[in-house]
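Colleague: 3D, please:
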Amino acid sequence: MIPLLVCDDSMMARKQLIRALPLDWPVHITQASNGQEALDAIRKGHGRVVLLDLTMPLMDGYQVLAQLRAEGLASQVIVVSGDVQEGAQRRVHELGALAFISKPADPDELREALIAVGLLRPAPAGSPITGVPGRATPDLQVNFRDALREVCIVAMGRAAALLAQVLGVFVRLPVPSVNLFEVSELHMALADAQRGERLSAVCQGFIGESIAGEALLLFHDAESEEIARLLDLRPNGEAEQAEMLLDLASILIGACLSGIAEQIDVRFSQDHPQLLGQHASVERLFQLNSRRWRKTLAVEISYAIEGHDLHFDLLLLFTETSIARLTRKIHYLMD
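Modeller: Below is the predicted model:
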């Protein structure tokens, strides 16, 4: 049996990946939920082969790859990540990864990658693929929040790849936060995080199959000149600056919603993006829009641009009445 380590902070991602493993691949599976756990397992001999995520707390996949090289640990690593930027794929190969697979891992793509790097022998033509006797498939119980976070990680990775292409940059991806808030609680949390900053915000409504909400993208006024420079624009006045923000919001919000819709098999109709407020405080922004929300399922994503003092805060706010339908869609993915 080959000691295989599956490292991802999402239990849902680990469950999907373990299900995608070739039935005829004789492996003994160990799991890790962050990079530090992964390194501990590898040092104990549990990770001759590693399937490694990139976006994780405590220690991300890039740091794991760098540490493997620093310690001379001879693991064979395939990266399985939602961060599909060309820059991310180039970096992991430079750090020693054998291959890169995008999330969610397709079983056929995973099999082909394993064969290509010499970790799995191709099955003889026409022969049936049978399971490995004695392989234990873990029964992972995935909760709704973890599953939704994983769906959003895949979606935000696609949005980041498009943003990176448009701006010619590398986008640092966070682990998204998923919480059910009273709007007043979300307001207070954001006001505390953005204390004293002036913001501009773009909102875009979406609806599909009884799932509805708004995407809210916050831009920090202090960073607007840097955005214009990256886009090679010289906005003349607030109207042109607003147009620049609306165009950028269309890229990020549209790609992210499209990624979510594809995974949960819905079709979102999207409103035109609108400038909710310009050069305003968080308090003012929520006063402008607070009548639309009471309680919301909030997904918070903060994109940071490497090498620039620039980041975008994206909030996906699902209405309270959407939660039941969204839960059913997510449970279908988990099963």
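
Colleague: C-alpha from now on. contacts and neighbour counts both.
Modeller: Noted.

Colleague: Pull out the buried residues from the helix ranked longest in the chain.
Modeller: Counting by DSSP state H, the longest helix found in the chain is helix 238-264. By 16 or more other Cα atoms under 10 Å, the buried positions in helix 238-264 come out as 241-242, 244-246, 248-250, 252-261, 263-264.

Colleague: Kindly report the same for stretch 105-117.
Modeller: Judged by neighbour count (16+ other Cα under 10 Å), stretch 105-117 contains these buried residues: 105-107, 110-114.

Colleague: repeat for stretch 73-83
Modeller: Within stretch 73-83, the residues that qualify as buried by neighbour count (16+ other Cα under 10 Å) are 73, 75-83.

Colleague: Take those residues and write them to CSV, including secondary structure.
Modeller: Putting the buried residues of stretch 73-83 into CSV (DSSP: H, G, I helix; E, B strand; the rest coil) gives the following:
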residue, secondary structure
Leu73, coil
Ser75, coil
Gln76, strand
Val77, strand
Ile78, strand
Val79, strand
Val80, strand
Ser81, strand
Gly82, coil
Asp83, coil
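
Colleague: Closest one to Ser322 out of the residues you listed, please.
Modeller: Here the nearest of the buried residues of stretch 73-83 to Ser322, counting by Cα to Cα, is Gly82; it sits at 25.0 Å.

Colleague: Please generate a structure for the following sequence too, so the two can be compared:
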Amino acid sequence: MSTRVLICDDSKIARKQLARVLPTDWSVEVEFAEHGQEALDILSATPFDILFLDLNMPVKDGYETLEALQSCEVSPAVIVVSGDVQSQAIQRVKDLGAMAFHKKPASADDLRKLLVSLGLFTPSKEAAPSGVTSNALTAAEQFTLNEYLQEVANVAMGRAASVLANMLNVFVKLPVPKVNVLEVGELQMALDYSVKEDSCSAVSQGFVGSGVAFETLLIFSDSSFPDMAKLLNVSEAIDRVVEVELLMDVSSVLVGPYIDAFGKQLNIDFSHSHPVLIAQHAKVSDLVNAKKAKWKRTLAVEIVYEVENYRINCDLMMLFTEDSVPVLENLLSYLVEEE
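Modeller: Here you go, the predicted model:
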């Protein structure tokens, strides 16, 4: 008798990757959901044995889905599979009823050991059958550069947030990364929407490796400074010098681990320039105008970090050079095919 498995993740690549690393000697029927609400709708109509659940999703995220499942008379065993590896995130999902947590990207060996340890899978002593049964896996799947990049950014985002959370003993709320090709005017609109403040400060840093070049731009709402100082145990008066020190400290904690995790997924060691303060108490329009000649049209990855219970908001952007795009696309597509 086959085990019924539902994989819920907003990333097509993540869904495919997870389905591919399920044990090959496990007779399973797999279906997919793109967000928590779709998963709940499917579960209300059809019983499933196991739900693999992502955390950062639109419509209804993993936390909200776990909360909703608590009121269900019959629910599947839930294994959260996420790039958010904050210790508080792992504890929260377990408190909400998840049987286990597994970090992205899942490997076949690690997932197999986890399923056996949980008693959800017993290895077969016979020759391995075909394993996964799913119409969704038989068709040739084509992914866009945006989809490749969003999933890699999602994993890197979780690693960076974990470093910040451990250092400051906080919980960092994570979004779904946004990936778009933006003109300068569109970039300003995106930043205006994310920053939501009259003024901001920004730190820039350049990275290059294996034909891929990009600039990181970490933008802080100026209203973040008092709580940033509190978390970093800065007791002196917050003047412009102290603000720069705070910016550089948080920038090193967020950008460094993020780029390290991003590079490891692509097997690239990026070299980098020193971080540079490019704006202090400036309007977003001034920030964009200062770099307009260089940016023009760029592939951009945007992540908005928020610290729970604190008024701290920062926007991390990766802005790739145009000639990096074909190289990046080739690297990412090869990476997915090799999984």
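
Colleague: for the stretch 51-200 of the second structure, what spans make up the helices?
Modeller: All helices of the stretch 51-200 of the second structure, identified by DSSP state H, counting those that start in this stretch, fall at 62-69, 87-95, 108-117, 135-138, 145-168, 184-195.

Colleague: which one of the ones you listed is the most hemmed in?
Modeller: Using mean count of other Cα atoms under 10 Å, the stretch among the helices of the stretch 51-200 of the second structure with the largest mean neighbour count is helix 145-168, at a mean of 21.

Colleague: Have a look at how far, on average, that helix is from the first structure.
Modeller: If you overlay the two and look at helix 145-168 of the second structure, the average distance to its match in the first structure is 0.7 Å (mean Cα distance after the TM-score superposition for the first structure).

Colleague: Show me what that helix is packed up against.
Modeller: Packing partners of helix 145-168 of the second structure (3 or more Cα pairs under 8 Å, 6 or more residues apart in numbering; DSSP states H and E): helix 12-20, strand 172-173, strand 178-183, helix 240-266, strand 297-307, helix 325-338.

Colleague: Dump those to a markdown table, plus distance to Asn56 of the second structure.
Modeller: Conversion of these to a markdown table gives the following (distance: least, Cα to Cα, whole Å):
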| stretch | distance to Asn56 of the second structure |
| --- | --- |
| helix 12-20 | 12 |
| strand 172-173 | 9 |
| strand 178-183 | 12 |
| helix 240-266 | 17 |
| strand 297-307 | 12 |
| helix 325-338 | 20 |
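
Colleague: buried ones in the strand or helix carrying Pro226 of the second structure?
Modeller: When elements are assigned from DSSP states H and E, Pro226 of the second structure belongs to helix 225-231. With burial defined by 16+ other Cα under 10 Å, the residues of helix 225-231 of the second structure counted as buried are 225-229.

Colleague: Report the contact partners of Thr122 of the second structure.
Modeller: Val116 (Cα atoms under 8 Å, 6 or more residues apart in numbering).

Colleague: most centrally placed residue in the second structure?
Modeller: Taking Cα atoms, centre = their mean as the criterion, Asn154 is the residue nearest the geometric centre of the second structure, at 1.9 Å.

Colleague: ok, of the buried residues of helix 225-231 of the second structure, which one's closest to Arg159 of the second structure?
Modeller: Sorting the buried residues of helix 225-231 of the second structure by how near they are to Arg159 of the second structure, with Cα to Cα, puts Met228 at the top with 20.1 Å.

Colleague: Over in the first structure, tell me which residue corresponds to that closest one.
Modeller: Met228 of the second structure maps onto Ile227 of the first structure when the alignment is built from TM-score structural alignment.

Colleague: same question, Lys291 of the second structure
Modeller: Correspondence of Lys291 of the second structure to the first structure, assessed by TM-score structural alignment: Asn289.

Colleague: Please determine how far its match is located from Cys152 of the first structure.
Modeller: Separation of Asn289 of the first structure from Cys152 of the first structure (Cα to Cα, to the nearest Å) stands at 24 Å.

Colleague: before we move on, the earlier item: could I get the buried residues of stretch 105-117 of the first structure in a markdown table, plus columns for distance to Thr55 of the first structure?
Modeller: Conversion of these to a markdown table gives the following (distance: Cα to Cα, whole Å):
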| residue | distance to Thr55 of the first structure |
| --- | --- |
| Ala105 | 15 |
| Asp106 | 19 |
| Pro107 | 21 |
| Leu110 | 19 |
| Arg111 | 23 |
| Glu112 | 24 |
| Ala113 | 21 |
| Leu114 | 22 |
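
Colleague: Of the residues you listed, which is the nearest to Cys203 of the first structure?
Modeller: With Cα to Cα as the yardstick, the closest approach to Cys203 of the first structure among these comes from Ala105, at 31.9 Å.

Colleague: tell me the contacts of the closest residue to that closest one other than its chain neighbours?
Modeller: Among residues not flanking Ala105 of the first structure along the chain, Leu17 sits closest, at 6.2 Å (Cα to Cα, 6 or more residues apart in numbering). For Leu17 of the first structure, the contacting residues are 6, 104-105, taking Cα under 8 Å, 6+ apart as the criterion.
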